[in-house]
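*Asks:* sequence first, then the predicted structure, then my questions.
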Amino acid sequence: MAGAAAPKRQDTRKFFENLSGAGKSIAVLTSGGDAQGMNGAVRAVVRMGIYVGAKVYFIHEGYQGMVDGGDNIKEATWESVSSMLQVGGTVIGSARCKEFRAREGRLKAAHNLVRRGITNLCVIGGDGSLTGANMFREEWSGLLDELLQQGLIDEEAVRSNSVLHIVGMVGSIDNDFCGTDMTIGTDSALHRIIEVVDAIMTTAQSHQRTFVLEVMGRHCGYLAMVSALACGADWVFIPEMPPEDGWEDSMCQKLSENRSQGCRLNIIIVAEGAIDRQGQPITSDFVKDLVVSRLGFDTRVTILGHVQRGGTPSAFDRILASRMGVEAVLALLEASANTPACVVSLVGNQAVRLPLMECVQMTQEVQKAMDEKKFEEAVALRGRSFENNLITYRLLSHRKSDSELPTGEKEAGDGDQFAACDEY
C-alpha cells in the first residue's frame, strides 16, 4: 500500500514557506475511546493550521458536538493549545453519538459546518470514527442539496462549500489499525502496563505467587503480546493466535517446571479478547482457577482496566502525534476535489498518507480471518511488526531441555537456579 511521505529534509524550509491556507477553515475533533497523545495531535493541527494562515476550529465532544453545534464548535487560537501536550486523554472531549449514525444527524452536522465555512475535517479516533467520517464525506453533496431544498442555506453556500476534505489520525491504545506501525496512545499504554507488572513482580516474588493480568485488547492482542515480551511473562493469550488444543497441560507443565527450577513467581498475561481454537473466550478468572486446581499455586487476578488509558503520554506518543498532526494539515491543504479521504500513518520512521478505506477494510479483514479460524492469516494481516514481536516472544519464552540441545552442548547458566525464569 503506497503512501505519500513528508517533504525531504533539504526541501523542508522552502516547502513550508510556500504553503498557504488563507481562506480555508479546518476543524479538528477526537472521537471514540480516548488515548494518550490525542492532545498532541490536536495541538499540532491547530498550530500548523494557524501557521499557514487557515482558521482552525475545535469541535468539542466528537461527533455529538458536530451534530449539536453552538458552543461545541469554537475557533482555536495559538494560545488555546498551550500546556496541553503533556496532558493525557483529550481536552476537547469525546462522546459516542447515535445521532450521527442516522442521515438526519449528519444533516445537522453538515449545516453546522457550512455555517462556519468549514470544509476541512481532521478526525482523531479509531476505525469506526474514521469510517463515519468517510461516509459523511461521500454524502456531503447530497446533504448540501437537502439543506438547500429546506431553505437552510443558499446556492452561494453550496458553491463555496461544495467539497468536504477528510484526513484521519488513529488514536487507539490497542494499535489495532492496519496500515500504521503504531497508533497514538499505544506506547503510553504499554508504559502503564509495564509499570504495573514491575510493581506486581516484587510482591509476587515475596510470596511465591502467580499473577494473571488482564490487559485491554478486545479484538487485538498487541498490548498483551508486547507487554509479555517486555516483562518476560511465562504465558500470553491473544485473540489472533489462540493456543493449541491441550494448552492447559502445556501451560501448567511450564509453570511447574519454572517453580522446580527456583522461580518464585509466574506472570500470565491475558488480552481481554483472548479465545481458544474453537472461538471460546479464555478469561483471566478461568486461567486463575486452572492454575489453582491443577498446581495449587497461590494465584491472583489483576485487571488493569482504564488505568491503561490514563496518565501522561510518553515522549514517543507526543512526537508521533505532533508529526501526524502536521502531516494531516499538509494533506488537507494539498487535497483536490477528487482526493479520497486519507489516514496519516507511521511506516518505519516516516509519516505517510494512505487511503483511509483501504486501511479500514484491511483492519476488518483481520477480524474476518479470526472468525474463520484463519489465525496465521490474521497475524500476517496485523503487519510485520506484530508478527516479528510474536516470533521474538516465542523464541525467548521457551527454554530448550538438554535433550533438545545439540550433543555436547548445554544451555548457558543451566546450573543457575534462576536460569529458567524469564524475568531474570
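*Replies:* Done, it's in.

*Asks:* from now on I want contacts and neighbour counts done on CA atoms only, so please keep to that.
*Replies:* Will do.

*Asks:* for residue 170, pull up the helix or strand it's in.
*Replies:* strand 165-170 (DSSP states H and E).

*Asks:* pasting the second one now:
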Amino acid sequence: MNAAVRAAVRMGIIQGHNMLAVHDGFDGLAHGQIEPICWTGVTGWTGKGGSMLGTKRTLPGKLCEEISLNIAKFNIHALVIIGGFEAYVGGLELVQARERYEEMCIPMVVIPATVSNNVPGSDFSIGADTALNTITTCDRIKQSAAGTKRRVFIVETMGGYCGYLATMAGLAAGADAAYIYEEKFSIKDLEMNVMHLIEKMKTTVKRGLILRSEFCERELQICTM
C-alpha cells in the first residue's frame, strides 16, 4: 500500500497536481486529517509494510456530510482510494451520495490493495502476491516439503471469506487438501481426507499438508443423526 501511495503522489506531482494525504481512511477524510504531501514526503515508502497513512474500516455512509464539507474546504478535485473490499464499498457509497452532495461529483478511483484479493471487478490486488509468497515459504510448509516423517501440518491462511490464498498456496506447495469458504464441505469430506492421509502414511511419502482459509468452517455442513 505504501508503494502505491508513493507512486500516486509522485505521478500526481509530475502531472502538476497538488497532492494531499488523508490519514485513517474515510474517518480521517471526515474529520479533517488531511495534509499536503510532497515528493520527499514519500521517500523510502516502497519497502515499508503496513500503511504509513493509517487505515480504518469505517465506511463513509454516515459521514457523507462531513466528507463533503472537507472536500470543499481542502479544494479536493479527485480521490484516489487505496484499500480492500471496504475501500470499494466506501467508494461506491460516495458515488451514491452524489445526488445529495455536489462536492462528491469528482473523479474517484479505487486501487485494490488487500491480501484477500477480493475486490470486485479486479483480478489481482496489491499485497496478495506478497502474502502468497510468505505462506509458501513459512517454516511449516518447508518442513513438510523437506520430508518430515509421519506428520500432518495444518496451515491457516488469511483472506476472510475469500479462499484465494489457501487455494493458490495449496497448489504451489502440493497440499493434500485446501478448505475454503466458497466450497462447502461436510464431516464426510473431512473423513475421506483423513482416510487419504492414513493411506498416504503407508507409502514412502509419510507427510501431509492441509491448508484452510480463516472462515472456511462457516461452510461446514454438520449432519446430525
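*Replies:* Great, that's in hand. From a predicted model like this one, the values you see are computed outputs, not experimental measurements.

*Asks:* picking that back up, equivalent range in structure 2 for the strand holding residue 170 of structure 1?
*Replies:* Structural correspondence for strand 165-170 of structure 1: residues 107-112 of structure 2, per TM-score structural alignment.

*Asks:* from the chain's centre, how far out is the matching stretch? Work that out for me.
*Replies:* Taking CA atoms, centre = their mean, to the nearest Å, one finds stretch 107-112 of structure 2 lying 15 Å from the centre of the chain it belongs to.

*Asks:* assign a three-state SS to residue 263 of structure 1, would you?
*Replies:* Residue 263 of structure 1 falls in the coil class when you classify it by DSSP: H, G, I helix; E, B strand; the rest coil.

*Asks:* give the aligned equivalent of it in structure 2.
*Replies:* In structure 2, residue 263 of structure 1 lands on residue 205 (TM-score structural alignment).

*Asks:* which non-adjacent residue is nearest its match?
*Replies:* Nearest residue to residue 205 of structure 2, sequence neighbours excluded (CA to CA, 6 or more residues apart in numbering): residue 147, at 7.4 Å.

*Asks:* that neighbour belongs to a helix?
*Replies:* No: going by three-state DSSP, the assignment for residue 147 of structure 2 is coil, not a helix.

*Asks:* and the residue lying closest to residue 106 of structure 2 once chain neighbours are set aside, how far from residue 72 of structure 2?
*Replies:* Among residues not flanking residue 106 of structure 2 along the chain, residue 78 sits closest, at 5.4 Å (CA to CA, 6+ apart). Distance, residue 78 of structure 2 to residue 72 of structure 2, using CA to CA, to the nearest Å: 11 Å.

*Asks:* ok, residue 199 of structure 2 next?
*Replies:* For residue 199 of structure 2, the distance to residue 72 of structure 2 - CA to CA - is 67 Å.

*Asks:* equivalent analysis for residue 181 of structure 2, please.
*Replies:* To residue 72 of structure 2, residue 181 of structure 2 is 43 Å away according to CA to CA.

*Asks:* repeat that for residue 185 of structure 2.
*Replies:* From residue 185 of structure 2 to residue 72 of structure 2 the distance is 51 Å (CA to CA).

*Asks:* who has more neighbours, these two?
*Replies:* residue 185 (18 against 13; other CA atoms under 10 Å).

*Asks:* return the distance of residue 75 of structure 2 relative to residue 9 of structure 2.
*Replies:* In terms of CA to CA, residue 75 of structure 2 sits 17 Å off from residue 9 of structure 2.

*Asks:* tell me which of the two has more neighbours.
*Replies:* residue 9 (24 against 10).

*Asks:* doesn't residue 40 make contact with that one?
*Replies:* No: contact between residue 9 of structure 2 and residue 40 fails when scored by CA atoms under 8 Å: they sit 9.9 Å apart.

*Asks:* who are the packing partners of the helix or strand hosting residue 43 of structure 1?
*Replies:* Taking DSSP H and E as the criterion, residue 43 of structure 1 maps to helix 38-51. On a contact count with 3 or more CA pairs under 8 Å, 6 or more residues apart in numbering; DSSP states H and E, helix 38-51 of structure 1 meets strand 25-30, strand 55-59, helix 315-334.

*Asks:* follow-up on the earlier one: what's the strand holding residue 170 of structure 1 in contact with?
*Replies:* The contact list for strand 165-170 of structure 1 (CA atoms under 8 Å, 6 or more residues apart in numbering) reads 119-127, 130, 133-134, 137, 177, 183-184, 324-325, 328, 331-332, 335, 339, 341-345, 356.

*Asks:* now, those residues that are in helices?
*Replies:* 127, 130, 133-134, 137, 324-325, 328, 331-332, 356 (DSSP state H).

*Asks:* need the contact list for the residue most central in space within structure 2.
*Replies:* The centroid of structure 2 falls nearest to residue 114 when counting by CA atoms, centre = their mean (2.0 Å). Counting by CA under 8 Å, 6+ apart, residue 114 of structure 2 makes contact with 83-85, 125-128.
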